[in-house]
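Engineer: Got a predicted structure plus its sequence, pasted below:
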Amino acid sequence: MDPRTPTRRDVVVEELHGHRVEDPYRWLEADDACDEWLADQERRLAEEAGGWTGRPVFRSLLRSFADAGGAAGHVASPPVVRGGRRFSLRGGAGREHPVLVVADAGRDERVVVDPVALDASGRTTLDLWRPSWSGRLLAYQVSSRGSEDPVLDVVDVADGRRVCPPVRPGRATAVAWLPGDAGFYYVTCPAAGDRQVRLRLLGSGEDVVVFTTDARQLSVFTSPDGRRLVVSSAPGTQCGNRVHLADLTTTTARAPGFRLVHDGTATGVQALVKFGPHGLLYGITTDQASGGAICLVDPDHPATAAWTPLITPGEGGVLSGCAALVEPGAGDVGSVRFLVSSVRRGVARLSLHDGAGRLLTEVDAPGADHGTIMKLTAPPGEADEAWFTYTDFVTPPTVHRFSLRDRRCHLDAPAADPPRHDRPRAVVRQVSYASQDGTEVPLFLICPADRGPGPHPTLLTAYGGFGATAAPAYSPTILAWVASGGVYAIAGVRGGGELGPAWHAAGRGVNKPNAFADYAAAARWLVAGGVTTPDRLAVKGASHSGLMVATGITRDHGLYAAAVCSGAPTDMVRYPRLGIGQWWLTEFGDPRDPAHLDVLLGYSPYHRVRPGTRYPAVLMITARTDPRVGAAHTRKFTAALQHATTSGKPVVLRCEDGVGHGPRAASRWIDVEADALAFCATHTGLDPGA
C-alpha cells in the first residue's frame, strides 16, 4: 500500500433500516476541507502521468478530429427561422466554443453571441437560446466556471442592446415567447422549494407567476400564433408527465386558464402537444405505443383519451422527431404533411405521411447503415421544408434540408474544415449478446478496418440511465482510439432509451441492477468472442456512464485492466444530499425507503469497495466543484479505492478548477480526453505511436 494512502479517519457509522452503513470519508464532502488532500492527489497524478507516453499523439488526433466536426470543435446546427432571420450555431477549427450567428434575408451571417468575447478565459458557455417569433429579440443564457447558474439576457438582434434586466432562473430554462415580442415565459429552479413558470412582460418591470409545481422537470411552450400555452411537468427524466394546456384567447397571458389534458405520472406514459400549420394541434405519446405514436388532437377535446393515433414507427422502431409541413401552393389543412424520423436497431429512417397518417413515401436518408437523425425542425407557419442534423460514428454532424417540392434531402450547412489526420477506415458492426437473465442487449463495435485477429486493446462504454440513447454519433474520442489500433464497444444496456420507454423502465429504480448485469455481460462477451482479454480491456464513462464504470470495477474487478470514471455518482446512499441528486429519486430510488435502500446498497460503488482487493488501474476525473453530481462522490470513491487496492496499479485523481459537470472549452476537453485515452492505452498495451 502506498504510504500516502489516506487513512479511514473519523469513520461515520449509521444504522439505516437495519443496515450498518460505514462512511469513512464523509470528511471529503466538504469542499473547503480537502485542499491538502487534493494537493497530494495532484502530486500523485503528476508522477503517474509522466508515464503516459501517448498523450501528445492522442492530443493531436483529438484536435484534428474535433476541428473536423466533434462536439468540442466544428458545430453546425439546423437553423431556427424566425421572421426573415435564420439563427444557427457555428463552430470552427481552433475555436474554443461555438458562436450563435444570424443571417438576415439576403445577407451574410454575423455573430450575435460569442462566449469567448464575453469571457476571454473560455470558462463561459452558451447554454440555451431562443429568438422571439418575429426574430427581432433574442433570449439567451450563459453560465461561467461550470456553475450551471446561468444569466438569462434579452437583446435586440439588430444592435445587441439589452432590452430588459437580466434574470437568474437558477438553472438553464425553457423560454416561450408571446406574439408581438410582448414578453416571454420562463422556468425558475430555486435550490429549494417549488418550481414556477413565470411571465416577464417587457416594459412592465414585473414577473408574474402563472404555474407552480413540486415536479423536478418543468417546461413551457407557446404556439406561433400566440393562442396556446403548454406546460409539461414530471417528477423525473423520461418518466410519465402531466400536460396542461391554456387558450390565451379566452383567458389572458397573465392568468392563463389551464386544463389538465394528460397525467401519466402513475403509469409512466409521456405525452407532448405540438403545433402545426393552419392551427393544427398534434401530439406524441407513448400510451399503448412503446416506440411512440403521433396523434391528431381536437382543440375542443384535447385530453389524451380523445387523441386519434395517426403514425407509429412500426415494431421495434422508436420515434425520434416529427415536423408538420404544407404542400407548396396549397392552402388548407388537408395539404398538411408529416415528415417523421425514427430509428430501428441503430438505423435512422425518414418517412413522409399525409395529414391522415398514410405513408406517402420513404425518404432517402443520408449516411451509413447505422446513423442518427436529430433536431428535426421546420419554420412556423406554412413551411414546405424542414432541417435536421445527421451523424454516424465516422461522419461529423451535418445539416440537411428536406424539401417537399422534390421529396429529397439536400446538404445545407457548409462543410467542416478537413482534419489534419485522415479519419481511420473503421468497420462498424451492431451485434447483440445475452445478459445474465437471457435478455438480448444491442452492442456497437467500431474496429480498425485493417485489424488482424484478436485480442485487441478495447474500450467499453455504456450510458444506461435516464432513458438516454447511446446512438451512433461522430466522436473524436472513438476515432482517436480506433486510429491508434484499438476497438471501441458501446453497449445499449437497459436503463437507456435504445429500445424505447420499456427499455428505460427495465433499468430504472429497483431494476437498476439490470443495467450493471448487462454491462458485465458485454465485457464477458467481448472476452469470450476473442475481441479482447481482461488485461486489454478498459472501461470509460462520465456521469451516469461513470456510475456504470464504478459499479463495474467494484462488482467484477478482475474483468478489466483499466477504468476511467468521470463526474459520476458513487455514494448511492447519500446521493440525494450531493449536487442535485434529489432530482433523481425516480431514476435511482429513495434511500429513505427500506426496499430502495436494499437495492442501492447492493450496487453502490463507494460501499462495495473491499480492502485487500486487486482493483484495476483507475483514473478518476472531477471538477473542483460539480454542481450537478457533486465532486464529493469522486473524492470519496478515490480515497476508498486508494486505501483498499492491493494490485499495485495506480488509482489517481484528475481534478480541474473553473469547470463544472457540463461543456467546457475545446482545448480543455481535448486535454482531459487525451489523458483518459493515454491512461487506457498505457494499461491495455495500446501504442498510439505505432
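Structural biologist: Looks like it arrived, so ask away.
Engineer: Every contact and neighbour count from this point should use C-alpha atoms.
Structural biologist: OK.
Engineer: Using the three-state scheme, assign the most centrally placed residue in the chain.
Structural biologist: Nearest residue to the geometric centre of the chain (Cα atoms, centre = their mean): Ala468, 6.9 Å. Counting by DSSP: H, G, I helix; E, B strand; the rest coil, the backbone at Ala468 sits in coil.
Engineer: Tell me who's in contact with it.
Structural biologist: Gly495, Gly496, Gly497, Glu498 (Cα atoms under 8 Å, 6 or more residues apart in numbering).
Engineer: please redo it, this time with the cut-off set to 10 Å
Structural biologist: Thr237, Gln238, Gly492, Gly495, Gly496, Gly497, Glu498, Gly500, Pro501, His504, His544 (Cα atoms under 10 Å, 6 or more residues apart in numbering).
Engineer: ok, those residues vs Gly279, which is closest?
Structural biologist: When the contacts of Ala468 are compared for distance to Gly279 (Cα to Cα), Gln238 wins out at 28.2 Å.
Engineer: Comparison target below:
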Amino acid sequence: MSDFIQALNRLISMLDDIQPIPSTGKLMNINLIGHFGLNRRLVCTKIAILTVVFLWMSPSISLASDTKVITSKVQKLASKSRNQSINWSTSSYPDSPQVDQIDDYHGQAVADPYRWLEELESQQTVAWAKAQNKLTESLLDHQSIAEIKSNIQAYSNFHTIGALSFRGDYKFYLKGWSGTSTAALFVESIKDGKPRHLAGPDILNKPAKKLTKKPETSKQAEQISGYWPSPDGKHIAVLQSKIGERWGQLLVMDVASGKVLSEISEGITVGLTGISWSRLNKKFLLTRFDAEGKQRRPVNARIEVFKLSDRSLQPVFVPDEKEDRTRLSLGAAMLTDSNRFVVSLRNGSDAQNRIMLMDLDHPKSPALPLFDKLTANRLYLGNKGDQLWFYTDEEAVNGKVVRLDIKQPRKQQVVIPESANPISANSRVGGNALGMFGERIALTYLEAGGYFVKGFDLNGKSIFQFDVPASGSIWGGFRGDPETDDFYYSFLGVGQPSSFYRVDSNGKQTLVAAPELPFDMQITAKRIYVKSTDGAMVPVVIAHRKDLDLSKPKPLFLYGYGGFGWVSFAWYQPHLMEWFARDGIFAVAGVRGGGEYGTPWHEAGVKHNRQNAIDDYVASSEWLIEKGLTSQHQLVANGGSFSGALAASAVAQRPDLYAAAIIDFPILDLIRYVEFGQARFWISELGDPALKDDFEVLLSQSPYHGLSKSKCLPATLVRVGQYDNITTPMHGYKYVAAAQQKRRCEQPVLLDIMEGAGHNYGSNPEEIAHANAVALSFIAAQLARKQSDEKKLTRR
C-alpha cells in the first residue's frame, strides 16, 4: 500500500506541474486542468488516482518495482506539455548579420549594426522576416491559437456603426465588423430608412466567424479613411485608401445615383487631407501635398478648391517660401454664409498654430491675419456673419472661447472664460470633442483624467452639463449641422462598442444607434489614482468582468500611451473580451504626455521630459502589484505606435515587474525615426536628433540603442504591420534582431508580422482575430510558465 501512496503522490505532483492548455473560457471549450476557475489540485488528484489504480491492476506492471518508471513517464509528459507551450530554452533565432555601420551625431559615434533591415523589400530582409515569423509560429501552440481565434471572432461577429452624420434628407454612416478599421459607407433616406451601400469594401455579407487556420498573405485591402457630405446631402467626397498607405484617392459622388463624378488621385494624404464644403453646395476646399523621395513623404501642403460645375481644381492658398514646407500642415474651414474661409497653419504636431482669413470671391487679395503668432493653439468653432468663435489656450492654459469681429480682429471678447477644468481640445491624434451648432457651443472638459460635457449659448451662458462614464470615452468628436442646435457623438466603452447619441439644445441625450451584441458579458470599469515617483497623481482606468473575484492576483494587461495630448481610455476590442473571459484585467495608465490634466500634463511627458511618462507607467505597475490586483508573474506590459517605446523602456528599466511584453507596430529607433513614415511630424513630441540636446535625450531613451546584455527582459512579442507606413516595420525588425543577439536568456524575443495589417492589426476580422490570438496564446504560455516556476520556488 505504501508503494501505491508513493506513486499516487508523485503522480499528483507531476500532473500539477503540467502546463495548462489555455482555456477558451466563456465559450465552453474548457480544458479542465488549465481553466482558472476550477480546483486544479482536485482535478489532478482525481486523474492521478484513476491512473495509479489502472496501473496497479494491470498484470504487466509491478507497482512496487516500477514506481520510478511511472514517475519518469509522467515527468516526460509534463516536460512535453511545457514544450508545447513555448520551448524557451532551445529556441534557435534566425541569423541576423551585423554590419559595420557607424554614424556620427554631434561628435558621438553611434553604431547601427542592423541598418540593412531598413530596406524592407530587399531579398535579405524579406528572407529574414519570413524566418522570424516561421520561428514564432513554430513555438506557439496552434490548437490554442485556433481556439482563441474562434472565440475572438465570436466577440466580433456583429456590425458597428461609425462616423454618423445627417445632411439634408440623408443619414450617412460607416458600417463594418466590430474591431476592424475596414468599413463600408452607407446612406439612408430619412424618409424610407432603407440602407444603401455607397462606397468602400462590400464586406457585410461575409461572416466574421469562419476559418480557424492562419490566413494566407493578403493583398492590401481598401478602406474608407474619411467622408464629407455637402450641406444638402446631395453630393459627397469620400477618401479611399489601402490599408497602411498614406496616400489615397478622393471620390466625388452623386448621392442619389451613387455615381462617381470625379476622382482626385494625386496629392491626397490620409490623416492630413481635409474637406470643407461651401454652404451653397457647389464647391469644397481640400488640402493637397506633393510626395517627396523614395519614402514619398507628404510635403508642400496647399489648399485648393474643387468646383462641381466643371470638376476643376485650383489652388487658393500656397504658403510662401519662409514656411517649413517639409512639416507644414494646413486646415481650411468655410464660413457658413459666404465664400470666406479660415486657414490654420501648423508645423507637424506642434501645439501652436496661426489663423488667417481668405475670400474665394477675391482670391488675389492678401490673407487677413486673425492670429498671426505661434503662441497658442486655436480652433475655429463657427460663425454668424462677421462674428467668429474660436477655442484658444492663449493666456489660458486650460482653454477658453473667444469671439472676434472680422472688421476688428484684434479686439477679442472672452465668451467662455478659462475654468479650473481644462477643455479637451489639444489632442493631435483625435479625441477632441467641441463645436458650435446653431445657437449652442458644446465643450468637453477634463476632470481628474475623466470627462464631462457642457453646453452654452453663444454668449457663454451655461445651459446643460452631463458626465462621460469612466468605462469609455467620446470618440470622433461632435458631429452636427452648424445651422441646427442638435449634435451627435459616439461613445466607445470597454464593453459598449460604438453607441451613438443625439444631444438636443437642452442637453437631453437620446440613443440613436447601438450594436446588438451576440453575447452577455458585464464589464465594469473604475478610475483610480497612483502616485508617481515625483508625487504626480496618475489616473489609471481598471476594467474587468463584474463577477470577477479580486481576492487573489489576476493576469493583467497594462496599456499606456502618453503622447500628443491624447487622453487614453479603455475601448471595446474583441480580444479583450476573450481576456476578460479568462479572468483577466485590463488597465490603462494615463501617463504624462497625454492630455489627462490638460496642457501641463502633456508638456511634462514629452521630449526631454519623456522619462516622466516611463516613471508613471512603472509606478502604475507597482501599484497594481502592491494592491494585489496582479503579480509580477501575471503582469503584461503593452504599448503601440508612439507608445511602443514607452512600454519597451519600462520593461528595460524594470524587467522584474513584468511577466511578458506585447509591443505593437512600434517606434523603437529614436535616432533615425525622422527618416521614415510620417514621423517627422512627431518631432514636437519626441525631439529632433539633429539638435544636440535632443539627440542626447533620444539616445538615452531609444529602446533599440539601449538594449543591455546584462539584463534578462520579460518574454517579448513585437508585432508589426505588413503594410505599415506610419511606423514602418523596420523599427520592430531592428529591435528584435538586436535583442536576440544581445540576450541569451530563457525568455524569448519574437516577431509577429501581422498579415494584411497597416498601422493596425489587420484588414479584416479574420486577420485581426489571428493576430490577437497569437498574442494571447503567447501570453498564456508565458504566464503558465511563470506560475509553474513560482510553485517550484514555494515548494523549496
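Structural biologist: That came through fine. Computed from a predicted model, the values in this text were never measured in an experiment.
Engineer: Any idea what the TM-score is?
Structural biologist: In this superposition the chains share a TM-score of 0.89, using TM-score structural alignment, normalised by the length of the first structure; 660 aligned residues with a Cα RMSD of 2.8 Å.
Engineer: got the residue ranges for the strands in the stretch 101-250 of the first structure?
Structural biologist: 109-113, 124-131, 137-144, 151-156, 175-177, 183-188, 195-201, 207-213, 217-222, 228-234, 242-247 (DSSP state E, counting those that start in this stretch).
Engineer: Measure how buried the counterpart of Val541 of the second structure in the first structure is and give me the count.
Structural biologist: Residue mapping for Val541 of the second structure onto the first structure gives Phe444, with TM-score structural alignment as the criterion. By the criterion of other Cα atoms under 10 Å, Phe444 of the first structure has 22 neighbours.
Engineer: contacting residues for the residue nearest to Phe444 of the first structure when sequence neighbours are not counted?
Structural biologist: The shortest distance from Phe444 of the first structure to any non-neighbouring residue, by Cα to Cα, 6 or more residues apart in numbering, is to Gln430 (4.5 Å). By Cα under 10 Å, 6+ apart, the contact list for Gln430 of the first structure reads Arg345, Gly346, His370, Pro442, Leu443, Phe444, Leu445, Ile446, Ala489, Ile490, Ala491.
Engineer: from these, which is closest to Ala105 of the first structure?
Structural biologist: His370 (36.1 Å).
Engineer: from what I can see the closest one touches Leu443, true?
Structural biologist: No. Look at His370 of the first structure against Leu443 with Cα atoms under 10 Å: they stay out of range, at 12.0 Å.
Engineer: anything in contact with each of those two?
Structural biologist: The contact sets of His370 of the first structure and Leu443 overlap at Arg345, Gly346, Arg429, Gln430 (Cα under 10 Å, 6+ apart).
Engineer: now the strands of the stretch 101-250 of the first structure as a markdown table including mean neighbour count and distance to Glu362 of the first structure?
Structural biologist: Formatted as a markdown table, the strands of the stretch 101-250 of the first structure follow (neighbours: other Cα atoms under 10 Å; distance: least, Cα to Cα, whole Å):
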| stretch | mean neighbour count | distance to Glu362 of the first structure |
| --- | --- | --- |
| strand 109-113 | 17 | 34 |
| strand 124-131 | 22 | 32 |
| strand 137-144 | 22 | 37 |
| strand 151-156 | 20 | 41 |
| strand 175-177 | 26 | 33 |
| strand 183-188 | 23 | 38 |
| strand 195-201 | 22 | 40 |
| strand 207-213 | 16 | 42 |
| strand 217-222 | 22 | 30 |
| strand 228-234 | 22 | 32 |
| strand 242-247 | 21 | 32 |
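Engineer: possible to save these as a markdown table with distance to Ala324 of the first structure?
Structural biologist: A markdown table is the format used below for the strands of the stretch 101-250 of the first structure (distance: least, Cα to Cα, whole Å):
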| stretch | distance to Ala324 of the first structure |
| --- | --- |
| strand 109-113 | 27 |
| strand 124-131 | 20 |
| strand 137-144 | 24 |
| strand 151-156 | 29 |
| strand 175-177 | 19 |
| strand 183-188 | 24 |
| strand 195-201 | 27 |
| strand 207-213 | 29 |
| strand 217-222 | 16 |
| strand 228-234 | 17 |
| strand 242-247 | 20 |
